[in-house]
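Undergrad: compute the structure for the input listed below.
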Amino acid sequence: MIKRNLLVMGLAVLLSACGFQLRGTGTNQLTITELDVSARNAYGDTVRQLRQVLENSGVKITANAPYKLVLTDEKETQRSASYTGNSGTAEYQLNNVVKYEIQGPSHLTLLSDKVEAYKVYLQDGSNVAGSTQEGDMIRKEMRRDLIQQLVLRLEQLTPAQLEVLQQQAEAKAKAEADAIEAARKAQEETPQQSPLELQNQ
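TA: All right, here's what the predicted structure looks like:
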């Protein structure tokens, strides 16, 4: 048993010496050093705490950053999961979804996705105050979970990947603009019939 513990400790030391860290245990695993962060609810707890976590991870939050993380929508829902008869206790499921985009220069959307968290808790009809406090605690836990998911998503992105996504977004925007311009020119070059000509037909 002691030998096995020593072996595990030795491997942990060896891996840490090589620069290996378990995901979520490091202080700065993001390769993005600057980021602008905004949300539809600009003063909400989620965006405020997300900024703090990113800053603690060494990310500079600035409006001049080349890329921007936008929390486009945050929605919380609650539904009854089950009832327990006459005891007044019911089981509720809380669900929280945050939709987000990462935008590059010229406000082009590089990617959009969502993170989601849900929890189930019991609400005791005979202890409303206690149940309310428990619900608030669970909401805070869910918010922390969502922020952790967002940070993990950012950890998977590198400046090189963002540059590729930016090039793809620019190419798509140019193709759409060219298509609109071509349609406009085609409409201009098409002979327009006067109302009199249409009546004679």
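
Undergrad: going forward, measure contacts between C-alpha atoms and count neighbours the same way
TA: Will do.

Undergrad: what helix or strand is the residue minimising distance to the centre of the chain on?
TA: The residue lying closest to the centre of the chain (C-alpha atoms, centre = their mean) is residue 100, at 4.1 Å. If you go by DSSP states H and E, residue 100 is part of strand 89-103.

Undergrad: got a list of what the residue nearest to the centre of the chain touches?
TA: 69, 70, 71, 72, 73, 112, 113, 114 (C-alpha atoms under 8 Å, 6 or more residues apart in numbering).

Undergrad: could you check how far the nearest residue in space to it that is not next to it in sequence is from residue 6?
TA: Once flanking residues are discounted, residue 100 sits nearest to residue 71: 4.3 Å by C-alpha to C-alpha, 6 or more residues apart in numbering. Taking C-alpha to C-alpha, to the nearest Å as the measure, residue 71 falls 46 Å from residue 6.

Undergrad: next one: residue 93
TA: Distance from residue 93 to residue 6, by C-alpha to C-alpha: 44 Å.

Undergrad: so the two - more neighbours on which side?
TA: residue 93 (15 against 11; other C-alpha atoms under 10 Å).

Undergrad: ok, the more buried one touching residue 135?
TA: No: with contact defined as C-alpha atoms under 8 Å, residue 93 does not reach residue 135; the gap is 10.2 Å.

Undergrad: give me the common contacts of these two.
TA: Listed as contacting both residue 93 and residue 135 by C-alpha under 8 Å, 6+ apart are residue 121.

Undergrad: if we can go back for a sec, what's next to the helix or strand hosting the residue nearest to residue 100, contact-wise?
TA: Element membership of residue 71 [criterion: DSSP H and E] is strand 68-83. Residues from elsewhere that reach strand 68-83 (C-alpha under 8 Å, 6+ apart): 35-40, 47, 89-104, 120.

Undergrad: next, the second sequence, to be compared with the first:
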Amino acid sequence: MHTSLQQRIVHGRQWLLMLAAALLLSACGFHMRGPANLPFKSINLGFSPGSTLGVELKRNIQASGVQVVDDAKSAEAVMQVLSDTRDRQILTLNTNGRVREYALFQRFSFVVKDNKGVIIIPPTNVTLRRVITYDENQELAKQAEEALLYRDMQSDLVQQILRRLSASKPKTDDAASME
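TA: Next up, the predicted model:
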């Protein structure tokens, strides 16, 4: 009988700890990321039609309620892609001079203007980096891992672009006429 009382006390403490953890997590302000709150109603994206980055960014922008248009003159904002490159650099070599680690880079730069050519977001560079170990005995697996890391960097890049677009403030006609 003494052990069943101890078990109930331990069980009660576990429930109390779980309840306290749930209360602490609910009070920390955590909430899921919702759609971006963009300060314009339409945008033209300067990506080539087959760009996977362009497709993913377009999908996220449309999910936030902003229309992506093909004609730059009818858009409130126009994004111009200045560069979009991927690069791989050797980080470390083993004692035999064979590659052990690579650094993967994705560099993206863009500028956003309104339909009159006034700059909303000045030329901005975003550089993402991931490190990947390399083993020549697992060539196919490492190629798949590299592709997965590039996809992850692309998703991260889309989120960074959306945050920059959300933080932008288009100039009003009054502010533009004062300059």
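
Undergrad: tm score of chain vs chain?
TA: Scored against TM-score structural alignment, normalised by the length of the second structure, the superposed chains reach a TM-score of 0.75; 159 aligned residues with a C-alpha RMSD of 2.8 Å.

Undergrad: specify the angle between the strand holding residue 100 of the first structure and strand 68-83 in degrees.
TA: Interaxial angle, strand 89-103 of the first structure versus strand 68-83 (axes from the mean of the first three to the mean of the last three C-alpha atoms, to 10 degrees): 160 degrees.

Undergrad: what comes up buried for strand 89-103 of the first structure?
TA: Using 16 or more other C-alpha atoms under 10 Å as the test for burial, strand 89-103 of the first structure gives 89-90, 92, 94-103.

Undergrad: and for stretch 110-123 of the second structure?
TA: Those would be 110, 111, 112, 113, 114, 115, 119, 120, 121, for stretch 110-123 of the second structure by 16+ other C-alpha under 10 Å.

Undergrad: residue 100 of the second structure versus residue 131 of the second structure, what's the distance?
TA: In terms of C-alpha to C-alpha, residue 131 of the second structure sits 11 Å off from residue 100 of the second structure.

Undergrad: residue 107 of the second structure now?
TA: Taken as C-alpha to C-alpha, the span from residue 107 of the second structure to residue 100 of the second structure is 23 Å.

Undergrad: and residue 21 of the second structure, by the same measure?
TA: In terms of C-alpha to C-alpha, residue 21 of the second structure sits 42 Å off from residue 100 of the second structure.

Undergrad: circling back to that earlier point, mean deviation of the strand holding residue 71 of the first structure from the second structure?
TA: Superposing on the second structure and averaging over aligned pairs (mean C-alpha distance after the TM-score superposition for the first structure), strand 68-83 of the first structure comes out at 1.1 Å.

Undergrad: which residues of the second structure fall in helices?
TA: Along the second structure, the segments classed as helices by DSSP state H run 2-27, 52-63, 139-167, 173-178.

Undergrad: matching residues in the first structure for the second one?
TA: Same thing as helix 52-63 of the second structure. Counting by TM-score structural alignment, helix 52-63 of the second structure lines up with residues 45-56 of the first structure.

Undergrad: check which residues of that stretch are buried.
TA: Buried-residue list, stretch 45-56 of the first structure, by 16+ other C-alpha under 10 Å: 46, 47, 50, 51, 53, 54, 55.

Undergrad: just give me the closest of the residues you listed to residue 162 of the first structure.
TA: Top of the list for closeness to residue 162 of the first structure, among the buried residues of stretch 45-56 of the first structure and by C-alpha to C-alpha, is residue 54 at 17.8 Å.

Undergrad: straight-line length of stretch 38-48 of the second structure, end to end?
TA: End-to-end distance (C-alpha to C-alpha), stretch 38-48 of the second structure: 22 Å.

Undergrad: what's in contact with it?
TA: Taking C-alpha under 8 Å, 6+ apart as the rule, stretch 38-48 of the second structure contacts 54, 58, 64-72, 75-81, 165-170.

Undergrad: so which bits of it are buried?
TA: By 16+ other C-alpha under 10 Å, the buried positions in stretch 38-48 of the second structure come out as 38, 40, 42, 43, 44, 45, 46, 47.

Undergrad: just these: which are in strands?
TA: 42, 43, 44, 45 (DSSP state E).

Undergrad: residue in the first structure paired with the first one?
TA: In other words, residue 42 of the second structure. By TM-score structural alignment, residue 42 of the second structure lines up with residue 34.

Undergrad: skipping adjacent residues, who's closest to its match in space?
TA: Residue 34 of the first structure's closest residue in space is residue 60 (C-alpha to C-alpha, 6+ apart), at 4.6 Å.

Undergrad: what's near enough to touch the one you found?
TA: Residue 60 of the first structure touches 33, 34, 35, 54, counting by C-alpha under 8 Å, 6+ apart.

Undergrad: export the residues you listed to CSV and tack on distance to residue 179 of the first structure?
TA: Below are these laid out as CSV (distance: C-alpha to C-alpha, whole Å):
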residue, distance to residue 179 of the first structure
33, 37
34, 35
35, 33
54, 40
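
Undergrad: hmm, which of those residues are common to the second structure?
TA: Retained in the second structure (both residues aligned by TM-score structural alignment, their matches' C-alpha atoms under 8 Å) from the contacts of residue 60 of the first structure: 33, 34, 35, 54.

Undergrad: that's all I had, so thanks and see you.
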